[in-house]
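Colleague: Need the 3D shape of this:
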Amino acid sequence: MFTGIIESLGEVSHLEKEGGNLHITIASPVAKELQIDQSMAHNGVCLTVVSLDENEYTVTAIEETLQKTNLGGLKLRDTVNLERAMILGSRLDGHIVQGHVDQTGTCTSVEEKDGSWMFSFEYDVSLNNPTIEKGSITIDGVSLTVVDSGTNTFSVAIIPYTYENTRFHSYEVGSKVNLEFDVIGKYVAKLLHWGSHGTNDE
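Modeller: Here you go, the predicted model:
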């Protein structure tokens, strides 16, 4: 379980394909604090640490993860948003994030405001993942509040700290991002979907 508050940025230092899997090595200051088998969120994707040294660690993404997230497009020296799993009993500064990406989205506009930025995204609405104005959304692991919500679009406002300390400063129109929708909203949407189709007791 995660909170969507990014701890640091990591840099991809090595990529190795093995069958359908991709071993991803990340250089990061947090590497020295990790242990084998710990969970880490990478652009919002929960992966397990499989090896490490003082300044780097490695995780493995399976084929399904590579197909459903933006991790399959990683290149050497790319930056990655990092967050360790939350500690039970700590303050939940963001919102409940599972680290299970629902789908990807695409940045459609970046608008600089007076001291902040407005980012807009679109996504495939056929997967039945809703956004709600003032509800929560996780973009590449960053916990955010939806400002405007359309049928298959939404926007978020980004403060300077988030812009500078996450991957947001590198986004441009066309950038592919991982989306995890609000877990409560997803369950409500599924209940409404089931209810609208009725039940079959026969």
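Colleague: use CA for all of it now, contacts and neighbours both
Modeller: Fine.
Colleague: What is the longest helix of the chain by residue count?
Modeller: Looking only at the chain and at elements set by DSSP state H, the helix with the highest residue count is helix 183-196.
Colleague: Pull out the buried positions in that helix.
Modeller: For helix 183-196, burial by neighbour count (16 or more other C-alpha atoms under 10 Å) applies to 183, 185-186.
Colleague: How far off centre is it?
Modeller: Here helix 183-196 shows a centroid-to-chain-centroid distance of 21 Å under the convention C-alpha atoms, centre = their mean, to the nearest Å.
Colleague: before we move on, what about stretch 25-44?
Modeller: Stretch 25-44 has its average C-alpha position 15 Å from the chain's average C-alpha position, going by C-alpha atoms, centre = their mean.
Colleague: cool, and stretch 85-102?
Modeller: Relative to the chain's own centre, stretch 85-102 is displaced by 12 Å; criterion: C-alpha atoms, centre = their mean.
Colleague: To check against the first, give me the structure of this:
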Amino acid sequence: MFTGIVTDIGEIEALTPTAQGQLHRLRIGCSYDQTTIADGASIASNGICMTVVGSGTAGGRTWYEVDAGAETLAMTTAQHWGVGTRLNLERALKIGDELGGHIVTGHVDGVATVVAREELPDMARFTLETSRELARFIAPKGSVTLDGTSLTVNTVEDTRFSVLIIPHTLTATILGDWREGGAVNLEVDLMARYAARLSEMK
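Modeller: Here you go, the predicted model:
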């Protein structure tokens, strides 16, 4: 479980695909204390909950390794990652931690595409588009997770929606790197999903 509050920006240092292309072993460099990263721990990478399978240090920097399976590669932007790709990172929520964003599972629902970026005084507005299946869970003033970042939806029009990004988020996450045509991981709000399911059962 996560909150969508990014705590570090990592970078892929190595990527090793299997012969069948069904699994990628990723080595991610970060600034976390290596002694606090246990094998089996969950770390969200661009919103994808991934399990640590090894960790260490090199050159004064921490690294950890995770595996991206076939489903992750098919459903998320992980299929486009390579050495040098920057990632929003978040450690799993612990009991007693502040819930600063919203409840995020780390189970990405699909991908949204950035269709416009508008520079505003001290912030930026992004307009994104997703599938009709996922758009029905997105509402103005509701929560959405994009590349692992908890955001408030500004406007919604059919399958398009917009978010306003403050300066801190632009610099503390990879959202400042977003450009038109780029793909981002999308997780819809858990409560919206359950509300929609309940209405379908009536």
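Colleague: Do you have the helices of the first structure handy? List them.
Modeller: Using DSSP H, the helices of the first structure run over 63-68, 160-165, 183-196.
Colleague: I'd like to know which of those lies nearest to residue 104 of the first structure.
Modeller: Comparison of those against residue 104 of the first structure by C-alpha to C-alpha identifies helix 63-68 as nearest, at 6.9 Å.
Colleague: Could you tell me where that closest one falls in the second structure?
Modeller: Counterpart in the second structure of helix 63-68 of the first structure, with TM-score structural alignment as the criterion, is residues 70-75.
Colleague: Run a quick neighbour tally on the aligned partner of residue 179 of the first structure in the second structure.
Modeller: With TM-score structural alignment as the criterion, residue 179 of the first structure lines up with residue 186 in the second structure. Applying other C-alpha atoms under 10 Å, we find 27 residues neighbouring residue 186 of the second structure.
Colleague: surely residue 186 of the second structure meets residue 112?
Modeller: Yes - with contact defined as C-alpha atoms under 8 Å, residue 186 of the second structure counts as touching residue 112 (6.1 Å).
Colleague: hang on, the earlier thing: for the match of residue 179 of the first structure, give me its contacts.
Modeller: Remark: with contacts taken as C-alpha atoms under 8 Å, 6 or more residues apart in numbering, residue 186 of the second structure is in contact with 47, 108-112, 144-147.
Colleague: Of those, which belong to strands?
Modeller: When DSSP state E defines the strands, the subset of the contacts of residue 186 of the second structure inside them is 110-112, 144-146.
Colleague: Which among the helices of the first structure is found nearest to residue 151 of the first structure?
Modeller: Minimum separation from residue 151 of the first structure across those (C-alpha to C-alpha) falls at helix 183-196, 13.8 Å.
Colleague: Identify the residues contacting the closest one?
Modeller: Contacts to helix 183-196 of the first structure, defined as C-alpha under 8 Å, 6+ apart, come from residues 96-97, 128-131.
Colleague: quick revisit: quick check on the contacts of residue 186 of the second structure: which are buried?
Modeller: Among these, the ones that count as buried (16+ other C-alpha under 10 Å) are 47, 108, 110-112, 144-147.
Colleague: Isn't residue 154 of the second structure up against residue 141?
Modeller: Yes - in this structure, residue 154 of the second structure is within contact of residue 141 by C-alpha under 8 Å, at 6.0 Å.
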